[in-house]
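Asker: Got a predicted structure here, sequence first:
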Amino acid sequence: MFQQEISQLNLQQLKAGEKRWVGSLLGSSAALLLKEIATQHSSLLVLVARNNQHVAQLESELEFYGVKPTIFPDWEILPYDRLSPHQDIVSERLAILSNIPKQGVLLISASTLAQRVAPYSWVLGEHFDIKVGQKFDLEQQKLRLVQAGYHLVDTVYDHGEFAVRGSIMDIFASGQESP
């Protein structure tokens, strides 16, 4: 029955910015509709949830229907807290911003969407590649990392840290799973 109602929405002709009003979606039927929209369109579908709990609920429901959404994480701090966000969250957000998916589903809460993020051009401008065995000016690279917000430490354990031992540099880059 629900499939017939979905087909009446004519989702193939849905254009960016176009509005279709759908009501009375109970339980996980909203996630089923979103799955249909995502599978019928080859572009990125950005879903704005009312809060972080709704993001988690939509993620679970979409995964049940076979859709693995990308979650843009919340800072998990209040605007006037004197705390910095956890480095893993910063890393995950930078990884998503530097490699925004071209298709699929991106889930974000309304409060997270309302927060400012670095411009895409800045994220790409601060990106640099270093390959194993590549030669570079160690002092210049240390300065560049410090200016980008990295911390010089003796041993690298967390995102945003780097260590120098002789001519060897260990970097735990934001957006990476290991140093």
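Answerer: Yep, it's here.

Asker: Going by C-alpha atoms from here, please, whenever you check contacts or count neighbours.
Answerer: Fine.

Asker: can you give me the strands for the protein?
Answerer: For the chain, the strands defined by DSSP state E cover 44-49, 70-71, 104-109, 151-152, 161-165, 168-172.

Asker: For the third one, which helices and strands make contact with it?
Answerer: Read that as strand 104-109. helix 29-40, strand 44-49, helix 52-64, strand 70-71 (3 or more C-alpha pairs under 8 Å, 6 or more residues apart in numbering; DSSP states H and E).

Asker: That one versus strand 44-49: what angle between them?
Answerer: Orientation of strand 104-109 against strand 44-49 (axes from the mean of the first three to the mean of the last three C-alpha atoms, to 10 degrees) gives an angle of 20 degrees.

Asker: Using neighbour counts, pick out the buried residues of strand 104-109.
Answerer: Neighbour-count burial for strand 104-109 flags 104-109 (criterion: 16 or more other C-alpha atoms under 10 Å).

Asker: ok, structure two:
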Amino acid sequence: MIDSKSMIYNSGIYKSRFFDEFLDKIKSKNSILIDDILDPEISFLTTFLNHTLKKDILIISTDRRKDLLYKNLSSFNDNLLEFLSWETLPFEEIKPSLDIIGQRFDTLNKLQVSKKNNLLICTLHSLLQKIIPSDVLKDLSLHLKINESHDFDNLIKKLVHLGYKKETLVSDKAQFATRGYIIDIFPTNQDHPYRIEFFSDEIESIRTFDLETQKSVERKKSVDIFLADELKFLKEEKNPANISSYLKDDFLVIFDDLYQV
């Protein structure tokens, strides 16, 4: 199956003198400024560079434009990611929403494991924001699969360590509950809560379930569970990073609107 990016690239659109000269300028200069460029052209040029240079590309946009840019690029890029910023400022000592935390760590995990050359959209705010380093993140997540063995009690302790709160019934994100050898949990990075059933220390099944009825819905082979309390760990982190540290070496930076960023 040929992806849409390859179809566009092989169609001849990029095989022109303009793109050859554009690529030469990118390779020979530290920076290049392009004025009066339309939104579709931004997407075409960005996709061209990603495909040709085989590099990660960091696209810095604004809150006003990032959604449109994401929509345009997602039409023919399956390696497109977005890194959201907190809706609060770190010095306010207010925890960001669980949805944003989940999306942020889902993006960090994808960058960490991806073998592709990714396109990453973020705002200047999210770029400058301190985050947990890549090597630390590995210890602050769980990747559970059926038929794997995990010490049940240690797993419960790990969930608490990650910021999940134990409840009688799960009703919201960042909560978990236990019944015998069953763990119900609503990961911050998931759209639905998950039910993980154990036989002794082996994961026998993983299913999503409905919050209202508490009934199991769909079988899954695995579930990723990421940190629920980002603020707490950032306070404890002595060497915080930023999102650029998750990109492959020699990545390219594109400012969507330099004067507005």
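Answerer: Now that the structure is in, tell me what you want to look at. Values in this document were obtained by computation on a predicted structure and should not be read as measured data.

Asker: returning to what we had before: which among the helices and strands packed on strand 104-109 of the first structure is found nearest to L78 of the first structure?
Answerer: Among those, helix 52-64 comes nearest to L78 of the first structure, with 13.5 Å by C-alpha to C-alpha.

Asker: Would you mind getting the angle between that closest one and strand 104-109?
Answerer: Counting by the same axes, to 10 degrees, helix 52-64 of the first structure lies at 160 degrees to strand 104-109.

Asker: what's helix 52-64 of the first structure in contact with?
Answerer: With contacts defined as C-alpha atoms under 8 Å, 6 or more residues apart in numbering, helix 52-64 of the first structure is touched by 28, 31-32, 34-35, 49, 68-69, 71, 74, 107-109.

Asker: Between those residues, which sits nearest Q115 of the first structure?
Answerer: Nearest to Q115 of the first structure, judged by C-alpha to C-alpha, of the contacts of helix 52-64 of the first structure is D74 at 9.2 Å.

Asker: before we move on, back to that, dump the helices and strands packed on strand 104-109 of the first structure into JSON lines; add distance to V117 of the first structure as well.
Answerer: Below are those laid out as JSON lines (distance: least, C-alpha to C-alpha, whole Å):
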{"stretch": "helix 29-40", "distance to V117 of the first structure": "25"}
{"stretch": "strand 44-49", "distance to V117 of the first structure": "16"}
{"stretch": "helix 52-64", "distance to V117 of the first structure": "18"}
{"stretch": "strand 70-71", "distance to V117 of the first structure": "15"}
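
Asker: want to throw these into a markdown table with distance to D129 of the first structure and mean neighbour count?
Answerer: Compiled in a markdown table, those are given as follows (distance: least, C-alpha to C-alpha, whole Å; neighbours: other C-alpha atoms under 10 Å):
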| stretch | distance to D129 of the first structure | mean neighbour count |
| --- | --- | --- |
| helix 29-40 | 33 | 18 |
| strand 44-49 | 27 | 17 |
| helix 52-64 | 32 | 17 |
| strand 70-71 | 24 | 17 |
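
Asker: most residues in a single strand of the second structure, which one?
Answerer: As assigned by DSSP E, the longest strand anywhere in the second structure is strand 202-209.

Asker: hmm, back to that, kindly reformat the strands of the first structure as TSV containing distance to D137 of the first structure.
Answerer: Below are those laid out as TSV (distance: least, C-alpha to C-alpha, whole Å):
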stretch	distance to D137 of the first structure
strand 44-49	40
strand 70-71	37
strand 104-109	39
strand 151-152	16
strand 161-165	13
strand 168-172	11
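
Asker: Please name whichever of the ones you listed is nearest to Q87 of the first structure.
Answerer: If you check each of these against Q87 of the first structure by C-alpha to C-alpha, strand 161-165 wins as the nearest, at 9.7 Å.

Asker: so where in the second structure does the closest one end up aligned?
Answerer: Under TM-score structural alignment, the match for strand 161-165 of the first structure in the second structure covers residues 175-179.
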